[in-house]
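*Asks:* take this sequence and fold it.
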Amino acid sequence: MIARWTFHDGDRMADHRAAHLNLPLVDRLPIFISKGDVRLYDDGACINHLHLTFHKAVGVTSIVKRVQETLSYLATPKAYSTLVQVNVITLLSAAFIIFTSIIAQEFLRDTALAQFIVQASTWTSFRTSSIILVATLSMMVIMIVGSWFDKGGPAWSVARLSMRWPFKAIHTPNGPRGWPILGTWWLMQGSNMHRDLAKHAWGGGDSTRKLMALSVGVTRIVLSSDPKVAKQILQSQVFGDRPLKQAASDLGFARAIGFAVQGPYWRHLRKIAVMHMFSHKQIVSNYESLQRETSRMISAIACDLSTDEVGTRVGLCLRPYLQRAAVNNITTTVFGRHYSFGSSCREATALEGMIREGFELLGGFNSADHLPLLRHLPFLPFASRCRNLTRQVRTFVQPILDEHRRRCRQGDSSVSSFVDVLLSLQGDQKLLDDDMISVLWEMVFRGTDTVAVLIEWALAEVILNPKIQAQIHKELDTVVGQTRLVQQKDIDQLPYLQAVLKETLRSHPPGPLLSWARIANEDTQVAGYHVPQGTTAMVNMWAITHDPTVWPNPNTFDPSRFMKNEGGDDIDVLGTDLRLAPFGSGRRVCPGRALGLATAQLWLARLLHQFSWSQDPDHPIQLTDNLKMSCEMALPLHACAMVRIPEL
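*Replies:* Here you go, the predicted structure:
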C-alpha cells in the first residue's frame, strides 16, 4: 500500500509486479512485515487497490484499514531496523498521496478519469506514486474548478462530468455553488437549516424551488420546496428507501421499519406494526388507555400549580409534563408499563436520557456520513457514543423481553403489549432478539417526540392569541359542557380546535425536512431533471407551508384558513395533500400518523377545556425554533394556568 519508497528501473519494476501483483490482499501485509521489504508493498499493492476499488466495489473501508496497518507497522522499531532503503521525505509524501487519493476515489468512482487511472496502472513505465499523484491533482482541479463554476457543488460537478462523457448532454438541477470537497456543507447543519434552505430555494426562482441541487462532501442531494414535485419524490417507488446514516446503522435501525430496505422483511415489519398498533381498530381499542394517561398528565399539572406570597400564579415549564406523558403513551402500548411524573422515577429518567441521546445522534450533522474517510479517525467521538447508547438500549430492552417470555410461559396474560405480539410470531415470521430490540426501540424513539413538540407549539400560539383561546373555550363549552371531560367521540364536533392543530402543523411542522431523507435506487427523472442513482432526495415541508404562492399570509397564525367557510376544512394532513404533509407521504409515510394525530387532538382539547392559560411574566414566550431531530421551541414553554374544570 505504501507507494514507491525505493527507486527501481523499469525492468525490475516489471519483475516486481509479476512476482507480487497476484498475491491476495490479505497475505501481502504479513509478508511485508515478516521480511521488511518495502518492495513487497509498493506498486503492486497500490495498483491492485485501484482495480479492487473501481471494479469490485470494495470501497474505502478496506483501503483505509490497510493504510492504518501499514503505517502502524512503520512506526515500530522493527520497521526502523529493516527498512533501510526508506527515505523519510518519500515516506511522508507517499502517505499523503494515499490518503488524498482515497478521497479522490470517492468522487472519481464513475468518471472516465477513473478508467484512465486503471488503464494507466498496467503501464510498466509509470510509477504507482506518479499515477496516484496525477489522479489526486486531477481530482483537486475538478473539485476546485467545479465547485466555483458548476452550480450544485463538487459532488454534482463530478456527476455531470461522468454523465456527459463523451459530450453527452444531461439536464441536471441547479443549486448554490459550494466549496472544494465540502460543497454546500454550511447549509446542511444548524438550528435554522430549514429556513436557510428555503431562502436559497426561493432565491433561485421557480427552478430551484421545484428542485435544487446540493453537494455535501461526496453526497449528492436534490431538495424540493414544491408540493407537486414533493409528491413525485415521496410517492415514487424509485425513492422508496432511505440513506443509511452512520448513527442509524450503529444504533441498529437498519433492521427496523424506518430504515429497512424495501423487500419482504420491511413489508413484514410494517404489516405487523399497522395491524397491531396503528390500525383504526387498534387505535379505538386504545382510547381508554390514552384517556387514562392524559388524565395523569392533567392531574400532575394541576397538583403543581401554585401562587406566590401575594397570590400571583407561578408559571410552570410544560415540556417535562408533555414529554413524560408521551413516553407513557408509547411505553404502555409497546412495553405494557407506565411511569409516574417527576424526577423520582429513575427508570423513566434513564429512558428519557437515552431518547435524548438518540435524538442528538440521529438528528445531528455527522461529517462522516458525507466524507466516509472520517469514520476511521479514532479521536472522533461519534462512533463511541453510538456504541454506548446501543449497550444502554440493550440493557434496558432485553430484560423486558425476558420478563414477557417468562409471563407467557406461566400463562399470565394480564398485561398485553406489542412485545407480546413480536414474541408470538412463529415460523418464518419469527424475529431474532436483536431485530426485536431494534423494532421496539424505534417504536419508542419515534413515538415520544412529535406529539409533545406539536402540543408545546400549539399552546404557545394559543396563549399569544387570547381571541383564539376564547373561541376554543366557547366551542368546548358548547359541545362538551363543564360537567364532564372531553371524550374521543367529541373531537369530530370540534372543527375549530382541529383547525388550530392543523394551523400549528402548518406554522411549525415538527419535521420540517420530513426527518429522514430518501435515496434514488436507480437513475430517474424528477421535474424534468436527471437525478442519478444514489442521489439523496429531501423535501422541505417548512418551505412549502411558508410559501406565499401556496398559502396566503403564511407568517400569520390563522386557524380560520382551515374552516369550512374558508374552503380549507377538506385539507388532509395524513399524506394525501402535499401542501401540508407533516407526517410524510408514500411508502415511507409515518405508520403512526393517525395515532399521533388522535393523541394530539385529545391532549389539546383536554388542556384547553380544563385550564385557562396565560404568559409567565418571568419567561416571555419566544417563537424561535430549534431544529434537532424535530423542530422544537428553542426555549421551553413556561405558562401560568388556572383550573376551569377539575378532574372528575
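
*Asks:* could you use CA atoms for every contact and neighbour count after this?
*Replies:* Noted.

*Asks:* how about residue 441, what does it touch?
*Replies:* Applying CA atoms under 8 Å, 6 or more residues apart in numbering to residue 441 gives the contacts 393, 397.

*Asks:* just say helix, strand or coil for it.
*Replies:* Under DSSP: H, G, I helix; E, B strand; the rest coil, residue 441 falls in the helix class.

*Asks:* for residue 425, see how far away it is.
*Replies:* According to CA to CA, to the nearest Å, residue 441 and residue 425 sit 18 Å apart.

*Asks:* can you check residue 502 too?
*Replies:* Separation of residue 502 from residue 425 (CA to CA) stands at 38 Å.

*Asks:* neighbour count: the two, which is higher?
*Replies:* Neighbour count, other CA atoms under 10 Å: between residue 502 and residue 425, residue 502 has more, with 24 against 12.

*Asks:* tell me which element the more buried one falls in.
*Replies:* Under the criterion DSSP states H and E, the helix or strand holding residue 502 is helix 495-507.

*Asks:* second chain to compare with the first, below:
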Amino acid sequence: MAPTLSICLTDYFHHLLILIISTLFLLFLVKSFRNFKSKSKYPPTPPALPIIGHIHLLKSGLPTSFQSLARIYGPLMQIRVGAANFVVASDAKSAQQILRTFDADFASKFQPGPTNYHIYEDSSFTNAPYGAYWRYMKKLCMTKLFTGSQLDRFNGIREQETSKLLKSLLNKSKAGEPCDLAAEVTELTNNMIYRMAMGRRCSNYPNQAAEIRRFITDSMKYAAKFHFGEVFGPLKKFDLFGNGKRLKLTLKGYDQLIEQIMKDYQDNDLETSENDDEKDVMDILLESYKDTNAEVKLTRDQIKNFFMELFMAGVDTTAAAIRWAMAELINHPNIFKILREELDSVVGNNRLIKESDVPKLPYLQAVVKEILRLHPPGPLLRRVSNKDSKINGFDLKKGTRVFINVYMIMRDPNCYKESEKFMPERFLGYSTEMKGQDFHYLPFGSGRRACPGASHAMFVMHATIGALTQCFDWKVKEAEKVDTEAAGTGYSGAFAVPLLCYPNTRFDPFQE
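*Replies:* I've put the predicted structure just below:
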C-alpha cells in the first residue's frame, strides 16, 4: 500500500507542476498578446536586480546618477526603486512636452520624502495634487503674497538684513577671523523670510527666527538621512535607523512653536491691521482662515505646513545659490575682477549696490544666470501624470511618477558650449527668459508649478552677490580654492560643506 501511495503522490505533484508551468506560460502569452495588441512603447530601462530594482545604480546625488544613466539609456528612461517606478526626462524636448504641451496632464506632484513620518498629512501646498486647494493657494501667492507691490514693500527688510550681514563680516575682517560664509548667508535669508512672514511680532521675540531655523534644519537633516531606496524601496515601512522617530519629534516641536505664534496673533488681535502695507504673510493667511466666504477654507495645519515649506524653499535654495556664486567667484578671480569693475563703474566706490542698480549691471545678471544654470536650486522637478500620455514617442500610463532632470538639461553640450565650465559671458548680448519658457534653461521650473517666489530670490541673489563682491576680497581658509566637487549636488542642489573664508575689507559702506 505504501508504494501505491508514493506513486499517487508522485503523480499528483507531477501534474501539479505541469499545471503551474502551463498557467505561468499562458499568463505570459496573454501579457505578450496584450502588449503586442496595444502596441505600447515604454521608455528604455537599465537591467534591474530582484526586489531592489535600480537602487544599486543610484550611488551619488540623484541628479548626477540620473545623468550618468541617461547618457546610456537615453533622454527618457524608466527607473525602478523597489516596487516604485519612475520615468526620468533629461532633455529639453521631453521637458517641454511635460511642462507645456501636456502641462494639464502633469499638473500634480508626487511626494518626495518619508511621508509616513510627516504630521501634517494632506496639508502641503507645494506637493498638493492639482485641485481646488492648490489653485486657491497659488492664487493667494500670486495676488497677495508675492506680488510686485508686496516685494517692493519688503525691500527695506532685504536692505536691513544685508547690512547686518555686511557688518558681521566687517567685524570678522577687522579681527582677522574666518567666517563660515555658508552659515552667514543662510542666517541672512532666514531672517529675511522670518520678517516677511511674521515681521510685526519679531521685535518682541529676537531669538525666534533662530528657533524656527533650528526646527527646519533638524527636520531637513533627518529627512535627508533617508536614502531614496528607503523612501520608495522595499524597506520603506521600517524605521531602520530611528530617523523617522527623530523627524516626527522635531516636527512636533515646530508645530508647538507655530501654534503659539498663531495664538499670539489672534489673542492680541495682531492679525487685524487696517493698513495693508503693514500686513505680513501671517496676517494674510489668518485673514483667509477666518473668512467664512473664502472659496477654500484653510485649516491650521495647512497654514503651519505652508510656513514650513516657505522657510525650506525661501531660505535654503536662495542661500545655496549665493554660496555657489561666491565659491565660483573665488575660484575664478578673473571673473570676480570683471564683476567688481562693472560694480565700480556703475555703482561707484562710495555707496552700496541697491536693487534698483541691477538692470544697469549686465555682467552681474550674467553671473547669477550662470550660477543658476550650473547649480540649480531645484535640480529635479517632480510631476505625476493624471492620465495616459505619450511623451517623446513613449507611452506613460496614468499615475506615472516623473523626474525632470533640470541639472542635466542645463548642462547640455549641444546647447551650451563648454557646458561644465563657469562662463557668465555666455549670457551677455541676449535676453534669457527666466520664467520657464526656454526649456534649455529652467532654474525655477515651468508651467503651473513654477516657483512662485522666483522674483524674491532674484532680488536677494543680485544684491547680496553684488555687495559681497564690492566690500571684500576673499581667501579660502587653508586652501587656494573652494572644493566644489566635495560640495556635491544632492537632491536639492544645496552646498554640502562649510564655506570657510577670510573676508578682507575692501570697502566699508558704513564708514563716515
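
*Asks:* list the TM-score for the superposed pair.
*Replies:* Here the TM-score for the pair of chains, by TM-score structural alignment, normalised by the length of the second structure, is 0.86; 480 aligned residues with a CA RMSD of 3.1 Å.

*Asks:* the helix holding residue 502 of the first structure packs against which elements?
*Replies:* Packing partners of helix 495-507 of the first structure (3 or more CA pairs under 8 Å, 6 or more residues apart in numbering; DSSP states H and E): helix 450-464, helix 466-479, helix 541-545, helix 593-610.

*Asks:* what does residue 313 of the second structure align to in the first structure?
*Replies:* By TM-score structural alignment, residue 313 of the second structure lines up with residue 446 in the first structure.

*Asks:* again with residue 396 of the second structure
*Replies:* Residue 396 of the second structure maps onto residue 531 in the first structure, by TM-score structural alignment.

*Asks:* average distance between whichever helix in the first structure runs longest and the second structure?
*Replies:* Longest helix of the first structure, by residue count under DSSP state H: helix 382-409. Superposing on the second structure and averaging over aligned pairs (mean CA distance after the TM-score superposition for the first structure), helix 382-409 of the first structure comes out at 1.9 Å.

*Asks:* just the buried residues of that helix, please?
*Replies:* 382-383, 385-386, 389-390, 393-394, 396-397, 400-401, 404-405 (16 or more other CA atoms under 10 Å).

*Asks:* farthest pair in those residues?
*Replies:* Greatest spatial distance among the buried residues of helix 382-409 of the first structure (CA to CA): 382 and 405, at 34.3 Å.

*Asks:* buried ones in the helix or strand containing residue 159 of the first structure?
*Replies:* In the assignment (DSSP H and E), residue 159 of the first structure maps to helix 154-164. When neighbours are counted by 16+ other CA under 10 Å, the buried residues of helix 154-164 of the first structure are found to be 154-163.

*Asks:* give the other helices and strands that it contacts.
*Replies:* Going by 3+ CA pairs under 8 Å, 6+ apart, helix 154-164 of the first structure lies up against helix 88-108, helix 128-149, strand 212-216, strand 219-224.

*Asks:* what's the most buried one of these?
*Replies:* Using mean count of other CA atoms under 10 Å, the stretch among these with the greatest mean number of neighbours is strand 212-216 (a mean of 28).

*Asks:* contacts for it, please.
*Replies:* 151-156, 173-176, 178, 182-185, 188, 201, 220-224, 370.

*Asks:* what about it, how far off from the second structure?
*Replies:* Strand 212-216 of the first structure sits 1.1 Å off on average (mean CA distance after the TM-score superposition for the first structure).

*Asks:* wait, what's in contact with the spatially most central residue of the second structure?
*Replies:* Centroid check for the second structure by CA atoms, centre = their mean gives residue 378 as the closest residue, at 3.8 Å. Neighbouring residues of residue 378 of the second structure by CA under 8 Å, 6+ apart: 317, 406, 443-445, 491-493.

*Asks:* can you pick the most crowded of those?
*Replies:* residue 406 (32 neighbours).

*Asks:* grab the nearest non-local neighbour of it.
*Replies:* Distances taken as CA to CA, 6 or more residues apart in numbering place residue 379 nearest to residue 406 of the second structure, at 5.0 Å, with adjacent residues excluded.

*Asks:* so how far is stretch 603-621 of the first structure from its chain's centroid?
*Replies:* On the basis of CA atoms, centre = their mean, to the nearest Å, stretch 603-621 of the first structure sits 32 Å off its chain's mean C-alpha point.

*Asks:* what are the contacting residues of it?
*Replies:* Here stretch 603-621 of the first structure makes contact (CA under 8 Å, 6+ apart) with 294, 298, 314-316, 455, 458-460, 463-464, 469, 472-473, 476-477, 485-486, 497, 637-646.
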